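# got a predicted structure plus its sequence, pasted below:
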Amino acid sequence: MLLIIVFFLVIHHETGASQLLKIPITRVQSRSSSTHNCTVLQTNVTVCNRISPTFGKVAVVKSSAFESLVNEADTYFYGTIYIGTPNQPFLINFDTGSSDLWVPSSKCSSACNQFNKYTSSASSTYIANGKPFSITYGDQSGASGIFSIDTVTVNGLAVRNQTFAECTSLSGMENDVNDGILGLAYQSLTTGGEKPVFFNMWSQGLIAEPIFSFYLNPDTNATTGGELIFGGVDSTKYSDSITYIPVALEGYWEFQMTKVTVGSSVISTSPYAIADTGTTLITGPTKQVKALNAALGGTYDSSSGMYTVSCSTRTLSSFPNVVFTMGGTDFVLTPLHYLMIYQESSSKYVCYSVFAALDSEDADNNDFWILGDYFLYWYYAIFDINNNRVGFAKSASYNWTPTVDSSLFLGTATTTSAGTTTTATTTKAMITTTARFTTTTTTAKVATRNTTKAVTTPTTTRKIVTTTKRRHHRHGSRHHHWHF
């Protein structure tokens, strides 16, 4: 039976002197041995003490709430929240590419049986709203129900009178791991105009600073998938200084980059981008992504919608770096960052580029890139609503390197870490790479939150679908959902 391990942290606790306390590791069993679903923890996650903890460069005056995340199949990140009084627990996908909070309702049909469900009659703090809620995603799955109001608790921080959707109908979500989604984008992206959870945290004085930050762990064998902090940053999770870029259009966390380059080739100048924890890959306009992958030596695979690159006929050092320049800083992705490696058999590997084509437009008709998890694995992200800006700094995981059979690459390879370039002979030795690595017996497979399937298209969290040319609209997250 699949076991997904969740590791929960707490912030500093005052016992005469500040110290960092940790809750012991807890294993969470899947709902079914044939899927990647899992039950939510029924025990307390953390207890947050709100007395002036400090994290390096950021002095947190009131509190900085940690939310541990579980990295499921190196694609999705989850944490636990509670709704109502007494607490009703939900396993939630924290998504910077959407703004609504929704969970299944106890009034839902059999489609919700495997999920934790919200029961309004069991909560003393429930307030009826009744406004209809409906959302449809790019894979044609969807959720509908009504808006309600209740207390939402995130690691000891009680957000009162929070408007959220309790869904009475779900479609296409039977095998999902998470119970619901908590969006962290701007209010203009909500479907009902409600104030998002994080904005209420700040307005109710629950957090010290109007920022939240993400650390995503690329190591799928680690006990924790990452860390989300409300009200501060964790300076142990990044190095170098933070580069801030102003938000260009409130809705998504959208900003303007300076350029995208591959080696010495400029792929795009002054492109727009969004930072999205709900998207696995890095996506961009079709023409630009086609040019980028061509510069990598990639070939389009129509069966997967992705680009393959030849690993076995090339040395690792022959692959160029991909650089996103913004705010005066070069954010470098090495081959060890952007190659996904899958083993079809004992002697055959397939390598994919993490750069996928997706034509998206914002409300001003600007095409934009989506910097998903394969960017956020390597760069710590800070989201600042007070100054309307996004910050990035080199992640503590930037040089993380699992081992891969050296026979994958030809001749010699570059690398003992993702951030350095040293040549070493790799004849039947073990080299290290940061690319995803999995073994199957017949066809290339990748685990997703729904099930393990042959690769068909790049994966991200669901986004609301509109037309072939994706547009950003005022209400709702409007970009495409890739799905394996």
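Good, I have the coordinates.
# C-alpha only now, for contacts and for neighbours.
Fine.
# what's in contact with the longest helix along the chain?
Among the segments of the chain that qualify as a helix by DSSP state H, the longest is helix 286-295. Helix 286-295 is contacted by residues 261-262, 265, 267-268, 283, 299, 307, 353, 355-359 when judged by C-alpha atoms under 8 Å, 6 or more residues apart in numbering.
# quick one: buried residues of it?
Gln288, Val289, Lys290, Ala291, Leu292, Asn293, Ala295 (16 or more other C-alpha atoms under 10 Å).
# against Thr451, how distant is the fifth one?
Going back to what we said before, that points to Leu292. As for Leu292, its distance to Thr451 is 30 Å (criterion: C-alpha to C-alpha, to the nearest Å).
# just the helices in the stretch 251-400 of the chain please.
286-295, 335-338, 373-376 (DSSP state H, counting those that start in this stretch).
# I'd like those as JSON lines, with distance to Ile146 appended.
Rendered in JSON lines, the data for the helices of the stretch 251-400 of the chain read as follows (distance: least, C-alpha to C-alpha, whole Å):
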{"stretch": "helix 286-295", "distance to Ile146": "37"}
{"stretch": "helix 335-338", "distance to Ile146": "41"}
{"stretch": "helix 373-376", "distance to Ile146": "31"}
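# another one to put next to it:
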Amino acid sequence: MSKVVIFSLAVILLGLIGEGYGAIHKAEIVFRPPVRHQEYLKRKEVTENAGAAFLTFKQPVVDLDDMIYFANITIGSPAQTFQVVLDTGSANLWIPDSTCRPEEPTTTAPTLPPLPAIPDRNCPVFCDGLEDSGWRHFCSSKCITPDHYKKIKNIPSAFFMDPPMEDEAEPDACANKHRYNSAKSDTYEKDGKPFTLAYGTGSAKGFFGIDKVCFAPTELCIPDQTFGQATHLAPFFANVPVDGILGLAFPAVSVGKVTPPFIKAVEEKLIDEPIFTVFMAHAGATVKRTGGWFTYGGIDDENCGDIIAWEPLSKVAFWEFKLRGVKVGDYENEDVVDAISDTGTSLISAPIAVVENLAKQLGATFNDEMGTYFLPCDSDTPPVVITIGKNEYSIPKENYIIPVGENECEFGFFSFDAGAKGPKWILGDPFLRSYCNIHDVGQKRIGFAAPKKTSLSPPPAIIDWRNASPEESFEEKDTLQDSSSEEYY
């Protein structure tokens, strides 16, 4: 349904009608273009002047301990600010709604059937093989046996979340989030269709709404963007230091058949080229410094080299392509398998046999209690080399080992089974820190380029994010807008 608003009226009654008296009342007519019309005029001006201006936008991201990269977005008019993971491994944007509350607990834990998994249950296939899976952190007590759940209770996850014991009160995942208030936005439109995004540890549930979304602090704004307003969040999200997720994959994997924000920007010609570039730096244990840049509308020639190796997408859903081998030391595997590039995955996943052989070559030891591999941080380990197309890509030591203690590092590879139709490899942040990833929506391809720099200089200050205030985390205002004091609910 289209709505046409010509102008608004401000009526001021200045006279009084008394006994025996008449009065003339003047209504002042004030022309004020409605907010949506102002947005239309602004977008029209941008698109008409596309030839005169370069519509390329660079958005800084914050690096949290080399494990999570997140950025600010704004939604609505006036703007409400949120911290989100920019995720090429999903296609929906969602943030907590003002009505958000914890996910309703279930009273009984289902008994797991053997593989293949039942599609309707909330447990992905890798939860069935949890003992051998680095994705154990994404599996709730409802998806694995209580005895094993207690065994791994104190294992820190990629999102720094320890799952509660079964007799502990589960945290309120909505309590410390910025929440979107549609009543405070002049550009909001109701959609109302429900959505559920399932994760191994639970889900985000809510309904869709429509509003203006901006990639802060840039001027790239997408009007009338459909996004998820989460009314229920699983306890898993309580200790995840972001408000939501902004998906950068294709509509084919979008819940609710929603067009993702970047794809919508391409369709509406809000950017120069249908390309975005991801540059991630090695920042270490910090949440105070810029950890990289997402460039929308072109190639990041400031941080990325001129030589780009393009690879066609094998499926236009995720950013998926063929990986043709891996080697390190005396080990080499030449299996041709599907792989995806995923900014939302902290580590690199591969088939279990591959991970075991890589770890053996590098001298990493498997810890049964922790369920992952460890090695001394000062180990003299060579790069891990993977082959994509006709090119070899070297992942250096500093990008695939993660310090967790005094001279103790975690091996940045884990194994999981995505099923027959899923990718065999997920190239997460260790690969993205090693190479710029250029995502070409128009030609359905992905490109890789050597970065001009791989770490931040001078070294950033180290901050314990668990004890740092939001003000400390976002002290550099030029990096990200400080949203710590804003409340929308």
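That came through, no problem. Keep in mind that this is a model prediction, so the values were computed, not measured.
# list the TM-score for the superposed pair.
With the length set by TM-score structural alignment, normalised by the length of the first structure, the two chains reach a TM-score of 0.66; 352 aligned residues with a C-alpha RMSD of 3.3 Å.
# ok, which of the helices of the stretch 251-400 of the first structure comes nearest Ala143 of the first structure?
Comparing these against Ala143 of the first structure with C-alpha to C-alpha, the closest turns out to be helix 373-376 (24.4 Å).
# what's the matching range in the second structure for the closest one?
With the alignment judged by TM-score structural alignment, the segment of the second structure matched to helix 373-376 of the first structure spans residues 429-432.
# how much does that stretch stray from the first structure?
Stretch 429-432 of the second structure differs from its equivalent in the first structure by a mean of 0.7 Å after superposition (mean C-alpha distance after the TM-score superposition for the first structure).
# what does that stretch contact?
Under the contact criterion C-alpha under 8 Å, 6+ apart, stretch 429-432 of the second structure has outside partners 66-67, 278-280, 341-348, 395, 399-400, 412.
# repeat for stretch 197-213 of the first structure
For stretch 197-213 of the first structure, the external contacting residues (C-alpha under 8 Å, 6+ apart) are 60-65, 101, 157-159, 162, 182-184, 228-233, 380-386.
# what of stretch 259-274 of the first structure?
For stretch 259-274 of the first structure, the surrounding residues in contact (C-alpha under 8 Å, 6+ apart) are 252-258, 288, 291-292, 295-296, 320-326, 366-371.
# can you say which of those residues are buried?
Restricting the contacts of stretch 259-274 of the first structure to buried positions leaves 252-258, 288, 291-292, 295-296, 320-326, 367-371, with burial counted as 16+ other C-alpha under 10 Å.
# and those residues, which of them are in strands?
Among these, the ones falling in strands (DSSP state E) are 253-256, 322-326, 368-371.
# which stretches in the stretch 351-489 of the second structure count as strands?
In the stretch 351-489 of the second structure, strands defined by DSSP state E, counting those that start in this stretch lie at 365-367, 372-376, 384-388, 391-395, 401-405, 408-411, 413-415, 425-427, 436-440, 445-449, listed in chain order.
# which one is the residue nearest the centre of the second structure nearest to, not counting chain neighbours?
By C-alpha atoms, centre = their mean, the second structure has its centre lying nearest to Val85, at 2.7 Å. Nearest-residue entry for Val85 of the second structure: Phe70, 4.4 Å, with adjacent residues in sequence omitted and distances by C-alpha to C-alpha, 6 or more residues apart in numbering.
# make sure the one you found is indeed in a helix.
No: counting by DSSP: H, G, I helix; E, B strand; the rest coil, Phe70 of the second structure is not found in a helix; it is strand.
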